[in-house]
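1. The sequence and its predicted three-dimensional model are supplied below.
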Amino acid sequence: MSAMPLVLGIETSCDETGVGLVRDGQLLGDALASSMDEHARFGGVVPEIAARAHLHALRPMVEHALDRAGVALGDVDAIAVTAGPGLATAVQIGLAAGKAYALALGVPLYGVHHLAGHAAVDVLEHGPLPQRCVALIVSGGHTSLLLLGDLARDPIAHLGDTADDAAGEAFDKVARLLGLPYPGGPAIDRAARTGDPSAVRFPRPLTGPTDPPYRFSFSGLKTAVARHVERHPGPLPVADLAASFQEAVADTLSRKAVAACGDHGVTTLLLVGGVAANSRVRALVAKRCAAAGITLRVPSPRLCTDNGAMIAAVGDLLVHAGATPSRLDLAADPAAVLRGALLHGPGDSNTAVLR
């Protein structure tokens, strides 16, 4: 393998088929296909439709990414692919493709955890992460506060996770209540621009003095919006409700994230995941970090949502750290728990351990 290995990353955990090419912390090229429009009429992602879309899109996306990077497939030194968590059939498509490319090219395979990709992608824009930082990962399926060390070498500590709906799920469900289109996050963000965030004081879940300080819960907030909608006579003030709901989410996320940094003596917060693209979440987290003297790192919105660059970024870190590659019989793990960047293979307790 060359001194500056080229890593091809593949991401198919949900409805985006993402491919990225990273060399030494630099994104050389990427490509993304989304099947979101095919799911919109169902109000959510249909796994079988997503898997079929991945099958059709994966090879063209690899070719587009290679073209944009100005490299050939034969130049690739390692393959990184999401092995979980995600929709079972969707993850399996990407993992099978990753194995095929690794086998055909004779290069190592790294089956990585999807959420580690969200954390790693910021490296591509803002350079190496500090020795310790707190990461707030907010997406359609996940809302977590993590304590990070070296992403490629150290275990990842969960400070708190969501007890029920993730923030992104709540956005989708509330959008449906307000008659807004899928996906709900961007729709609510747009509607909220002309609304009053103080019009309705929706609850801030699990922010009381006796509540778990870093745990999240958005099911009750969603229900509070539903009850308000049910009781409201006449036309709904959609903009005000969208802004008020969005404010409750942003307030809850930012409050807990900044507290976690202070409690753990960490001076850098990493904000990542699809909901990190929300304008109010970004703005309020930035305001509270500045007031607390915390450095905020947040990727460009296009790198917050699922993409191949983030998986290639994890692979790049693992290759440079000398991590042991995954075995080719690595199984997809749709419910993988985030303990480290690499996922274990069957019967191989050392898959995620450095040489």
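-> Looks like it came in fine. Residues are numbered from 1 along each chain as shown.

2. Please count neighbours and contacts with C-alpha atoms only from this point.
-> OK.

3. tell me the contacts of the residue nearest to the spatial centre of the chain?
-> A centroid search over the chain (C-alpha atoms, centre = their mean) returns residue 273, at 3.5 Å, as the residue closest to the centre. Residues counted as contacts of residue 273 (C-alpha atoms under 8 Å, 6 or more residues apart in numbering) are 118, 137-139, 304-306.

4. Using CSV, lay out those together with secondary structure, neighbour count and distance to residue 204.
-> Output for those, formatted as CSV (DSSP: H, G, I helix; E, B strand; the rest coil; neighbours: other C-alpha atoms under 10 Å; distance: C-alpha to C-alpha, whole Å):
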residue, secondary structure, neighbour count, distance to residue 204
118, helix, 30, 25
137, strand, 26, 18
138, strand, 26, 16
139, coil, 25, 18
304, helix, 25, 24
305, coil, 20, 25
306, coil, 26, 27
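
5. ok, back up a step: next one: the residue nearest to the centre of the chain relative to residue 315, how far apart?
-> Here the criterion is C-alpha to C-alpha, to the nearest Å. By it, residue 273 lies 18 Å from residue 315.

6. Could you do residue 332 as well?
-> Residue 332 is 17 Å from residue 315, where distance means C-alpha to C-alpha.

7. quick one: which of these two has more around it?
-> Using other C-alpha atoms under 10 Å, the more surrounded residue of residue 332 and residue 315 is residue 315, with 34 against 26.

8. Could you verify that that one is part of a strand?
-> No - Residue 315 sits outside any strand when classified using DSSP: H, G, I helix; E, B strand; the rest coil, being helix.

9. got a list of what it touches?
-> Residue 315 makes contacts with 7-9, 78-80, 110, 112, as judged by C-alpha under 8 Å, 6+ apart.

10. for residue 144, same thing?
-> Neighbour list for residue 144: 135-138, 158-162, 215-216 [criterion: C-alpha under 8 Å, 6+ apart].

11. any idea which element it lies in?
-> Using DSSP states H and E, residue 144 maps to strand 143-148.

12. ok, and here's another one to check against it:
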Amino acid sequence: MPVILAIESSCDETSVAVSNNGKITANVIANQTIHENYGGVIPELASRVHQQNIVPAVSQALKDSGIEKTDLDAVAFTRGPGLLGSLLVGVSFAKSFALALDLPLIAVNHMQAHILAHFIDEPKPSFPFLCLTVSGGHTQIVKVNDFFDMEIVGETLDDAAGEAFDKTAKILQLPYPGGPLVDKWAKSGNPDAFAFPEPQIPGLDFSFSGFKTSVLYFVRDNMQRDPQFIANNLTDICASVQKRIVSILLNKVKKASVQYGIKQIAIAGGVSANSGLRTGLEDMAKKHGWQTFIPAFQYCTDNAGMIAIAAHHLYLKGEFVGQDTAPQARMEF
């Protein structure tokens, strides 16, 4: 059965994993702290740091998995979506590595891989199931009929949920990356302290642009009246914002569950690591009789483990690509 080296470089994490017969035996993630100085990811800097990190990450992944390069059956990489410069580093390395070892190449859709992360560990969902995929760049509800038969039934019309968390953090003058800090402070706050609106978007689609504006105006107006408003209410603001973002997400999932008659519900993507979303999902599952699936933390944010498990199933289907395959900043299912 296949042993696959997988590379993920879609944004600012350089990650390399090894899959051995569908089991992840190594998942190395090299984070880029340089972006903290700028309050967000700088694409040019990200691609440069990927070049520095990728060889050490590959070496460490091979070491952790206890295999040699000659044991590999294929090389996989994230083709997209993502930052073009970052993707180019991973794709170029993967093609060179595969060419040198005369190995086939497997191209993986980053968003499909987030969903397939649910097939790394037990328990694993059965088809069909619904997956709420939430990150800094995407917010989608996906009906998953098979490993690569996926239908987006709802998505954001503008901004992503992860961006709403990060924007809130920036408004509150929290350092980058701010989303996890909002979650941290929310744990000790009162989620009912302040009320934020829930967008009335028909169907299963989302919108977070108006929500972000409401948070901005709320903080601005209160700071004009009390310059210490953020300092004195930080935990309550974070808890109230998080409660509303979670309710926006889960109310749409509930609607999708009823519409499609599916009670197997999964979440994926970086925001799936948010404690409020995880707790809210479990509470709603008890109320509606759902069976829920949440990946381990290391497989929520961008990582090569999810690329490796997707590549494993592509390998079994015999779906390989040529050396002329290029990265795609925008890539559909």
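-> Good, I have the coordinates. Everything quoted here is computed from the prediction, not taken from an experiment.

13. Can you pull the TM-score for these?
-> Here the TM-score for the pair of chains, by TM-score structural alignment, normalised by the length of the second structure, is 0.96; 327 aligned residues with a C-alpha RMSD of 1.2 Å.

14. Now flag whichever of the contacts of residue 273 of the first structure is closest to residue 74 of the first structure.
-> Closest approach to residue 74 of the first structure among the contacts of residue 273 of the first structure (C-alpha to C-alpha): residue 306, at 25.7 Å.

15. Do you have the strands of the second structure handy? List them.
-> Ranges of strands within the second structure are 3-8, 14-20, 23-30, 74-80, 105-109, 129-134, 139-146, 149-155, 264-268, 291-293, based on DSSP state E.

16. could you redo those as a markdown table and give each row distance to residue 166 of the second structure?
-> Supplementary listing: these in a markdown table, determined by distance: least, C-alpha to C-alpha, whole Å:
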| stretch | distance to residue 166 of the second structure |
| --- | --- |
| strand 3-8 | 22 |
| strand 14-20 | 21 |
| strand 23-30 | 21 |
| strand 74-80 | 22 |
| strand 105-109 | 24 |
| strand 129-134 | 13 |
| strand 139-146 | 14 |
| strand 149-155 | 19 |
| strand 264-268 | 18 |
| strand 291-293 | 25 |
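
17. Show me what the longest helix along the second structure is packed against.
-> Ordering each helix of the second structure by length in residues (DSSP state H) puts helix 229-260 first. With contacts defined as 3 or more C-alpha pairs under 8 Å, 6 or more residues apart in numbering; DSSP states H and E, helix 229-260 of the second structure has these neighbours: helix 161-171, helix 179-186, helix 209-225, helix 275-288.

18. same thing but at 6 Å, please
-> helix 179-186 (3 or more C-alpha pairs under 6 Å, 6 or more residues apart in numbering; DSSP states H and E).

19. Report the inter-axis angle for the helix it packs on versus helix 275-288.
-> Per axes from the mean of the first three to the mean of the last three C-alpha atoms, to 10 degrees, the angle that helix 179-186 of the second structure makes with helix 275-288 is 70 degrees.

20. ok so, going back, what about the second structure, which of the contacts of residue 315 of the first structure hold up?
-> Retained in the second structure by both residues aligned by TM-score structural alignment, their matches' C-alpha atoms under 8 Å are the following of these: 7, 9, 80, 110, 112.

21. got a winner among those residues for most neighbours?
-> residue 110 leads those on contacts (other C-alpha under 10 Å) with 38 neighbours.

22. where's residue 179 of the second structure relative to residue 94 of the second structure, distance?
-> Residue 179 of the second structure sits 31 Å away from residue 94 of the second structure, going by C-alpha to C-alpha.

23. Residue 148 of the first structure matches what in the second structure?
-> Mapped onto the second structure by TM-score structural alignment, residue 148 of the first structure lines up with residue 144.

24. cool, and residue 78 of the first structure?
-> Under the alignment by TM-score structural alignment, residue 78 of the first structure pairs with residue 74 in the second structure.

25. surely its match meets residue 106?
-> No - counting by C-alpha atoms under 6 Å, residue 106 is not a contact partner of residue 74 of the second structure; they are 7.2 Å apart.

26. Run the chain-centre distance for stretch 191-208 of the second structure.
-> Relative to its chain's centre, stretch 191-208 of the second structure lies at 21 Å (C-alpha atoms, centre = their mean, to the nearest Å).

27. swap in stretch 292-308 of the first structure?
-> 10 Å.

28. Output the residue interval of the second structure matched by it.
-> The aligned range for stretch 292-308 of the first structure in the second structure is 288-304, by TM-score structural alignment.

29. that older thread, residues of the longest helix of the second structure that come out buried?
-> 229-230, 234-250, 252-254, 256-257 (16 or more other C-alpha atoms under 10 Å).

30. Over to stretch 277-294 of the first structure?
-> 277-282, 284-286, 288-289, 294.

31. could I get those as a markdown table with distance to residue 196 of the first structure?
-> Converted to a markdown table, these look like this (distance: C-alpha to C-alpha, whole Å):
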| residue | distance to residue 196 of the first structure |
| --- | --- |
| 277 | 20 |
| 278 | 16 |
| 279 | 15 |
| 280 | 12 |
| 281 | 15 |
| 282 | 18 |
| 284 | 15 |
| 285 | 19 |
| 286 | 20 |
| 288 | 20 |
| 289 | 23 |
| 294 | 28 |
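
32. which among the residues you listed gets closest to residue 233 of the first structure?
-> residue 280 (28.1 Å).

33. Now do the same for the closest one: its match in the second structure.
-> Aligned by TM-score structural alignment, residue 280 of the first structure pairs with residue 276 of the second structure.

34. mind putting the contacts of residue 144 of the first structure in TSV, distance to residue 230 of the first structure included?
-> Below are the contacts of residue 144 of the first structure laid out as TSV (distance: C-alpha to C-alpha, whole Å):
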residue	distance to residue 230 of the first structure
135	36
136	33
137	32
138	28
158	37
159	36
160	32
161	30
162	26
215	28
216	25
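
35. about what we covered before: for the strands of the second structure, which one ends up most surrounded?
-> Across those, averaging neighbours per residue (mean count of other C-alpha atoms under 10 Å) puts strand 3-8 on top, at a mean of 31.

36. which residue numbers in the first structure go with that strand?
-> Mapped onto the first structure using TM-score structural alignment, strand 3-8 of the second structure covers residues 6-11.
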